[in-house]
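Novice: Got a predicted model here, sequence first, then my questions.
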Amino acid sequence: MTFSASPADGSRFASTWADLAGIGRDRLRGGYSRHLFDDGDLQLREWFRAEAGRRGLDVETDRNGNLWAWWGTPGPDTVAAGSHLDSVPGGGAFDGPLGVVSALLAVDELRARGVRPRRPFAVVSFAEEEGGRFGVPCLGSKLMTGAVDPDHVRRLRDTDEIGLADAARRAGIDPTRMGPDRERLAQLATFVELHVEQGRLLQAADPAAQVAVGSEIVAHGRWRLTVTGEGNHAGTTRPEDRHDPMIPAAAAVLAARRVLADHPGAVATIGRLHPVPGGTNVIASSVQCWLDARWGSAEQTATLVDEIVAAVRAEAELEGCTLVMTREAMSDRVDFDPGLSVNLSERLGAPIIPTGAGHDAGVLSAHLPAAMLFVRNPSGVSHAPGEHAETADCIAGVQRLTDVLADLLA
C-alpha cells in the first residue's frame, strides 16, 4: 500500500520536523547528541510541551521523566503512541523523534477525519531510550514497568561523573520517586510505536512498501570489559616489560567480529573504548571497552559473549593483565503480540519484519499488547548522521499510524 502526500500534509510534517532540526546538534561528531536531562533534552521537552499545547493536549511528566500528552482524561483502557527524543552520541535525526512527531501529527489527522476517541489517547516520549548518557537503554520504560532497580538507577553516573539523581533534580524531577508506576501501567491497554527502520529488511521483504509491521526484537545486551595492566612510558619501556591493556582491548574488537563467522545472524560490536590516562605517549594503565551483542535468544547471546570474552581473557593473560566483565544490560527476545501484528499487517497491507534494535515497545510488551510500525530507510543507515527517511515515506507512516489508532480508539 502506498500513500501520495498532499501539499498540506507535506507542509505540516515539514514545519513540525523543522522545529527539531537545531536542537542537540553535535558539531564534533555530526548528527545529534541528545541525552537525558542535558541542555538538548530540556529543550526537546519544551518543544514537546509546546506542540502538545498547540493541539490542546494536557502534558505531564511522570515520576520517571517520561512525557505524556493526553487527549481525553487519563484513565483505564488508554491507547498510547510515541517513541523517544534522545539519541546515541552523534546519532541521526529520525531515531526516535520520528515516532513522537508522527504520533502528534496523527492527532491532527484523526481530528481531520472526524474521529472522536471513545478511549483516552496519549502521546508519549520515553526518557533515555538509547542509554546514551547513563548506560541503561529504555531507562524510562524500564523504570515504569519495574524492569530495573530504581536504587541502582539513582546511583548511575555519566562520563563526567554527574549523577543521574543530580541531573534529574536539575530537570525538576524528584529522583526519590523514581520506580515502578503501577497506576500508569494499569491504565494502558495498547501501545503502538512508529520508528524509522534501522536496516534494510523492509526493502528486502517488499521493495514497494513504505511501512512495515514489527514481529519481534532479538535478544540483546551490553557488557563493560575492564582490562587492567601497568601504566608506563611509551618510549622507554621494552616490549618484554610491558603489561599493556590496550592489547587485550584490541583483541576484543577483533574477537567481536571474528566470532560471528560461526554464528549466522548474530552481531557483536565494540563501539566504545576508554583508555586511562589516554595519553599518546603513555602505555595505558587500564582500558574499558563496551561490547554490544545481539542474537536470537538470551541463551544464544550469552554463548556469543562467552566466546568473545574467552578470547580477550586469553590475550590478557599473555600480556600480564587482568580482566573484569560487568553486564550493564540484557534483554531477552521479545515477540510482539502476534494477533495485533497480524491484524495491523492485514489492515495496512504491510509486510511483517523482525528487528535487532531495542525499543520501548519491547519493554511494554511484557505487560500489554504492543506493536511497532517501521518507516522505510533507503540507505539502511542508523545511529549515524546518514540516517534518513524520505518525507513521502514519513507522511505515509503518519497515515498508517492514524489508520491503526482510528481502529483502536473506536
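Specialist: Perfect, I can see it now. All figures in this text were calculated on a predicted structure; none of them were measured in a lab. Numbering: from 1, shown residues only.
Novice: use CA for all of it now, contacts and neighbours both
Specialist: OK.
Novice: Check what contacts stretch 127-143 and list those residues.
Specialist: For stretch 127-143, the external contacting residues (C-alpha atoms under 8 Å, 6 or more residues apart in numbering) are 35-36, 64-67, 84-89, 126, 148-150, 156-159, 164, 178-181, 328-329, 358-360, 363-364.
Novice: alright, now check it against this:
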Amino acid sequence: MSATLGTTPDWEAMWGDLAPVGRASSGGYLRQPFTAAEREARAWFLQECARRDLAVEEDGFGNVVAWWRPDSCRPDQKAVLTGSHLDSVVQGGAFDGPLGVVSALAALDELRERGVEPVRALGIAVFSEEEGSRFPVACLGSRLAAGVLAWDAARELRDRDGVPYADLVPGPGHGSDLLAEVGVFVELHVEQGRDLVHREAAVGVAEGIWPHGRYRFDLTGRADHAGATAMADRRDPMTTYAHAVLAAQEAARVAGQRATFGRVQVAPNGTNAIPSAVTAWLDARAATTDLLEELVAAVRGRTADQAGRDGTGLEVTAESVTPAVAFDPVLAQRLARHLGRRRPGPQAEPLPVVPTAAGHDAGVLSTAGVPTSMVFVRNPTGVSHAPDEHAGTADCLAGVSALADTLELLLAPDAPTPDPSDPETQVSP
C-alpha cells in the first residue's frame, strides 16, 4: 500500500509500507546498519522524500537529512531539524526509531495542509547506527556528525565479524555537513518505559537522559576437560562471569539504578569443555554520573574479588560512556505548555515533562550544544528493544499532531531558538 499525500491516513499508510521491512519470523526486527534490511528501509525513506520534493543530503558517516526549504525561508534563520533512526537492535521492536521518521514525514504533510509558510528550513534526519547493534558505540552516526567522536577512533571500530567501520562509510570530507545550519532539534520517539501510562497521557515531553555506558568484561581462565577436571583444579571464567551477573543485579537493585549483562561470548564454546575466555558486555545506567560510576565500580570490584578466588583474569574496558543530558529546560517547558493548550477538549494542563534512561541521538546533539527536545508517545506495556514494543495508532496520530504543532511553533517568524550559552534566557509561552 502506498500513502497518498495530503490525506489524513498518511501516517498509517507509510507505517504499513515500512513495517514489514526487516521483520523476522519471530516478530522482531533485524535492521542492523549497512545490511540489506536497513538499506531497504533507507530506500523507503528516500522514496518518500522524493514524493515530497525534498532535497536530500548525506554525509560521510551514513547520515541523511531531507530538507524542506520553501521560498518563505530566510537565509539568516537557523534551521529546525527533526527525525530519528531506522536501524534496530537484534530482534528489536517496530517503533524505536522508525516512529520518529514516519511521524516527521507525516508532520511535514500536516504543516503543508495547514498552509504553514516557515521562515526556517525544516530538515528530517535519519541517523545511522543509533542502536550500536553492529559496532560497539551507540549513536555512532550522530556522534560523528556532531563532532563529539573523532574519526580516528571511529574508523578503528569493528563489528562481530571483524568488518571495519571505515570499510562501510567514506568518512569525513565526503558529503555535507548536515548540522551546520541547525538551530534546534526535536526528536519524536516511542517512550521506553511506562511513565506516560501512569500519567494517563498519550504524549509527553522529555526532561533529560540518564548517564549510561557500555563496559566490556574480558575474563580469562584455562580451557580443560569438563569431565576429567576436578572442580578444585579449575580456572573457570564462566564461574566468574556468573558472579558478575549476580553482582550487577544486586548492585543495581539496591541503588535503584539499572545494570544488564545482555551479551556474552565464550571460547571455545564447547558443551564438554571448560571455557578459556568469556567476554561479556555490561550496560549500566543511573540517575547521576556519580551513581553510575559507583554502580560500575561495585560490579567491577565484586567481579575482581571472585576472579581472585577462581584464579581467573579480569579486564574491564569502557567502550562507550554517555554523560547525563538535560534537555533545554526553556524549550521543554515552552513545548509542554504549548502542546497542552493544543490538545482537544477543555484541558489546558501542560503535557508531562519526564526523564528517560534510554539513549537517543537527541542526547548527542544536546551534548554538542544544539538546543534539543524530545516528544514521547505512550507505550502501553513499556516494553522496548523487543518484539512486544508497541504504541497504539491513536497515540501515534496524537504524536504526529504534537510534532506538527511543535514544528509550526519553531518555524514561525517570532519563534526564537534558545541560546545554549545563555541559561538565563526566558521564552514566553
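Specialist: Thanks, I have it. A quick note: this is a predicted structure, and the numbers were derived from the prediction, not measured.
Novice: What subset of the contacts of stretch 127-143 of the first structure is buried?
Specialist: 35-36, 64-67, 84-89, 126, 148, 150, 156-157, 164, 178-181, 329, 358-360, 363-364 (16 or more other C-alpha atoms under 10 Å).
Novice: just checking, which of these belong to helices?
Specialist: Pro150, Leu164, Asp360, Val363, Leu364 (DSSP state H).
Novice: residue boundaries of the helices in the second structure?
Specialist: 10-18, 36-51, 98-114, 140-146, 151-154, 195-199, 237-255, 289-310, 329-342, 361-367, 393-411.
Novice: Centre of the chain to the shortest one, how far?
Specialist: Taking C-alpha atoms, centre = their mean, to the nearest Å, one finds the center of helix 151-154 of the second structure at 20 Å from the center of the full chain.
Novice: Identify each buried residue in that helix, please.
Specialist: Along helix 151-154 of the second structure, these residues count as buried under the neighbour rule (16+ other C-alpha under 10 Å): Ala154.
Novice: average offset between it and the first structure?
Specialist: Once the two are superposed, helix 151-154 of the second structure sits an average of 1.2 Å from its aligned residues in the first structure (mean C-alpha distance after the TM-score superposition for the first structure).
Novice: Same question for the third one.
Specialist: Once the two structures are superposed, the average separation between helix 98-114 of the second structure and the matching residues of the first structure is 0.5 Å (mean C-alpha distance after the TM-score superposition for the first structure).
Novice: who are the neighbours of that helix, in terms of helices and strands?
Specialist: Packing partners of helix 98-114 of the second structure (3 or more C-alpha pairs under 8 Å, 6 or more residues apart in numbering; DSSP states H and E): helix 10-18, strand 79-85, strand 122-127, strand 182-190, helix 393-411.
Novice: orientation of it relative to strand 182-190 in degrees?
Specialist: Here helix 98-114 of the second structure points in a direction 120 degrees away from that of strand 182-190 (axes from the mean of the first three to the mean of the last three C-alpha atoms, to 10 degrees).
Novice: distance of the residue sitting nearest the centre point of the second structure from Asp388 of the second structure?
Specialist: Centroid-nearest residue in the second structure, with C-alpha atoms, centre = their mean: His360, separated by 3.2 Å. According to C-alpha to C-alpha, to the nearest Å, His360 of the second structure stands 20 Å off from Asp388 of the second structure.
Novice: Over to Asp10 of the second structure?
Specialist: Distance, Asp10 of the second structure to Asp388 of the second structure, by C-alpha to C-alpha: 24 Å.
Novice: what's the burial count for the residue lying closest to the residue nearest to the centre of the second structure once chain neighbours are set aside?
Specialist: Using C-alpha to C-alpha, 6 or more residues apart in numbering and skipping the chain neighbours, the partner closest in space to His360 of the second structure is Cys139 (6.9 Å). If you count neighbours by other C-alpha atoms under 10 Å, Cys139 of the second structure ends up with 24.
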